[in-house]
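In: need coordinates for the following:
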Amino acid sequence: MKRSELNQIMREAVQFVQAMNYKLPPFAYWNAEKWSGKGEDYAEIRENMLGWDITDFGSGNFIQTGLLLFTVRNGNFHQDSCQKTYAEKLLIVEEGQVTPLHFHWSKMEDIINRGGGNLMVQMYSSTEDDQLADTPIEVSVDGRKLNLPAGSTVRLTPGESITLPPRLYHKLWGEEGSGKVLITEISSVNDDRIDNRFLEPIGRFPAIEEDEEPLYLLYTDYLPPVS
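Out: A predicted model of the protein is given here:
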């Protein structure tokens, strides 16, 4: 993805979250110059992958296949000293924009539609060899247990939520004609470098063509390597 495209996606995201009366933390608006002056007292932001995360999943077409996320808080799989056992993310999903089928090896998450359009969630159980199972699925929607056939799709209108356990394949998109969707994800600790299993091989983090200066940094711009 071009940096100019990422910058424009961020501008539109900021406008949307402001219109929805959602407030991002101050570090959401730090550019490279502001980041250069931040010392070890901001290590949690860097090490726990807080901040902007934009991907087209290697598709080359963000609007068709892509996702914008902003990690507000997170623990850390790799530090025994980290006591935070939970994570929170903001997600924005466009109409018809697909997040491909995937599951998480360890993360349990609540996906909450905070406003805008309707979010569609298709689900499958996984087999022992990590393929799609044809067995029924069991999920909780706002505290109500549902038993559904494999491949079922649930529509989440604003205010509704769903709990997705580990190893449950899910695919997300915004319902056509309903508008873009503001979502929060509340989950156990998350590391997207190691906890995602996509049904089809994809690129989780895009290669970036630096055609202009970053508006705000992605967390991959300042993320330290896993030791």
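In: CA atoms for contacts and neighbours, from now on please.
Out: OK.
In: close enough to count as contact, residue 84 and residue 78?
Out: No. Taking contacts as CA atoms under 8 Å, residue 84 lies outside contact range of residue 78: 12.0 Å.
In: how near is residue 118 to residue 187?
Out: For residue 118, the distance to residue 187 equals 21 Å [CA to CA, to the nearest Å].
In: these two: who's more crowded?
Out: residue 118 (27 against 20; other CA atoms under 10 Å).
In: hey, where'd the helices end up in this structure?
Out: Here the chain has its helices, by DSSP state H, at 3-19, 32-36, 43-47, 219-222.
In: quick one: closest of the ones you listed to residue 156.
Out: helix 3-19 (18.8 Å; CA to CA).
In: residues in contact with the closest residue to residue 45 other than its chain neighbours?
Out: Closest residue in space to residue 45, ignoring its immediate chain neighbours: residue 51 at 7.5 Å, by CA to CA, 6 or more residues apart in numbering. Residue 51 is in contact with 27, 28, 45, 70, 71, 72, 217, 218, 219, counting by CA atoms under 8 Å, 6 or more residues apart in numbering.
In: one more, so I can put them side by side:
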Amino acid sequence: MKRSEINAIIAEGDAFFRSFGYRLPPFAHYSPEEMRRRVKSDSAAIASGNLGWDITDFGSGDFSGCGLFLFTVRNGSAEDLKNGRGMLYAEKIMIVRENQLTPMHHHIVKAEDIINRGGGTLVLELRNVAADGSVDEQTDVTVDVDGCKRRVGVGERLRLSPGESVTLLPHHWHAFWGEDGDVLVGEVSTVNDDRTDNIFRDSVGRFAEIEEDGQPARLLVSDYEKWLA
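Out: Sure, this is the predicted structure:
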């Protein structure tokens, strides 16, 4: 992805959030220079928790067809999770565009609630994780939808209207996209580690490869290692 494209997507995304009355935290608006300065003084948790902007095309080269817009608002630590006490949770806000696929994947550790906060319909394709770790194409999937058990048959799709949510556990393969418009999506989960805890069915890249055709308006979480060193 080109840096100029990412800058434009961030600006469009912030406007989309605001159209629903959703406001990002102050650090969302730090310039790269301010982010560098603040992380070295009073905001080290932003970098250590990988909080902030995350724009990815999963290596597809086609963001509108296969991609995702995420912003990590808060995130606990793996050490707290290991000890079973402390900040054991994370929160994201996302934009899932109409017909924009997030590829089939599951997590080893993370459980998550995926919440349709507004806009179109969020469509999910669900499968169980087989004993060998592959996608189980033979069995129905049972999930909690707003506290109620829902069985999703093989070949069926789960559709979430605004206000609805689903709880996904580590043994749930899932892919999703928007229908009838772009969707504002919330995620509440256990501690999030996007570098090690995403298992994709197909070979994809979790973070976009960036062509630097300009300066970043905002840093992505995948920029932190390079830009904040």
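In: report the buried residues of stretch 44-52 of structure 2.
Out: For stretch 44-52 of structure 2, a neighbour-count test (16 or more other CA atoms under 10 Å) marks 46, 47, 49, 50, 51, 52 as buried.
In: cool, and stretch 133-150 of structure 2?
Out: 135, 136, 140, 141, 142, 143, 145.
In: now do stretch 55-66 of structure 2
Out: For stretch 55-66 of structure 2, burial by neighbour count (16+ other CA under 10 Å) applies to 55, 56, 57, 58, 59, 60, 63, 65, 66.
In: need those in CSV (columns: distance to residue 2 of structure 2).
Out: As requested, the buried residues of stretch 55-66 of structure 2 are arranged in CSV below (distance: CA to CA, whole Å):
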residue, distance to residue 2 of structure 2
55, 11
56, 11
57, 11
58, 14
59, 12
60, 13
63, 11
65, 16
66, 15
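In: corresponding residue for residue 141 of structure 2 in structure 1?
Out: Matched by TM-score structural alignment, residue 141 of structure 2 corresponds to residue 137 in structure 1.
In: next, count neighbours for the residue nearest to that match when sequence neighbours are not counted.
Out: Counting by CA to CA, 6+ apart, residue 137 of structure 1 lies nearest to residue 148, which is 5.3 Å off, once chain neighbours are set aside. Other residues within reach of residue 148 of structure 1, judged by other CA under 10 Å, total 16.
In: related to what we said a few turns ago, and the buried residues of stretch 55-66 of structure 2, which is closest to residue 179 of structure 2?
Out: The closest of the buried residues of stretch 55-66 of structure 2 to residue 179 of structure 2 turns out to be residue 65 (CA to CA; 12.8 Å).
In: and the closest one, how close does it get to residue 170 of structure 2?
Out: Between residue 65 of structure 2 and residue 170 of structure 2 the distance is 26 Å, computed by CA to CA.
In: now do residue 25 of structure 2
Out: On the measure of CA to CA, residue 25 of structure 2 and residue 170 of structure 2 end up 29 Å apart.
In: try residue 150 of structure 2
Out: Distance of residue 150 of structure 2 to residue 170 of structure 2, given as CA to CA: 17 Å.
In: which residue, other than its chain neighbours, is closest to the most centrally placed residue in structure 1?
Out: Centroid check for structure 1 by CA atoms, centre = their mean gives residue 69 as the closest residue, at 4.4 Å. Ranked by CA to CA, 6+ apart and with sequence neighbours excluded, the top spatial neighbour of residue 69 of structure 1 is residue 91, at 4.5 Å.
In: neighbours of that neighbour, how many?
Out: Neighbourhood size, residue 91 of structure 1 [other CA under 10 Å]: 22.
In: now do the same contact list for the counterpart of it in structure 2.
Out: Matched across to structure 2, residue 91 of structure 1 falls on residue 94, judged by TM-score structural alignment. For residue 94 of structure 2, the contact set (CA under 8 Å, 6+ apart) comprises 68, 69, 70, 71, 184, 185, 186, 187.
In: from those, pick the one nearest residue 5 of structure 2.
Out: residue 69 (12.5 Å).
In: map residue 202 of structure 1 across to structure 2 for me.
Out: With TM-score structural alignment as the criterion, the equivalent of residue 202 of structure 1 in structure 2 is residue 204.
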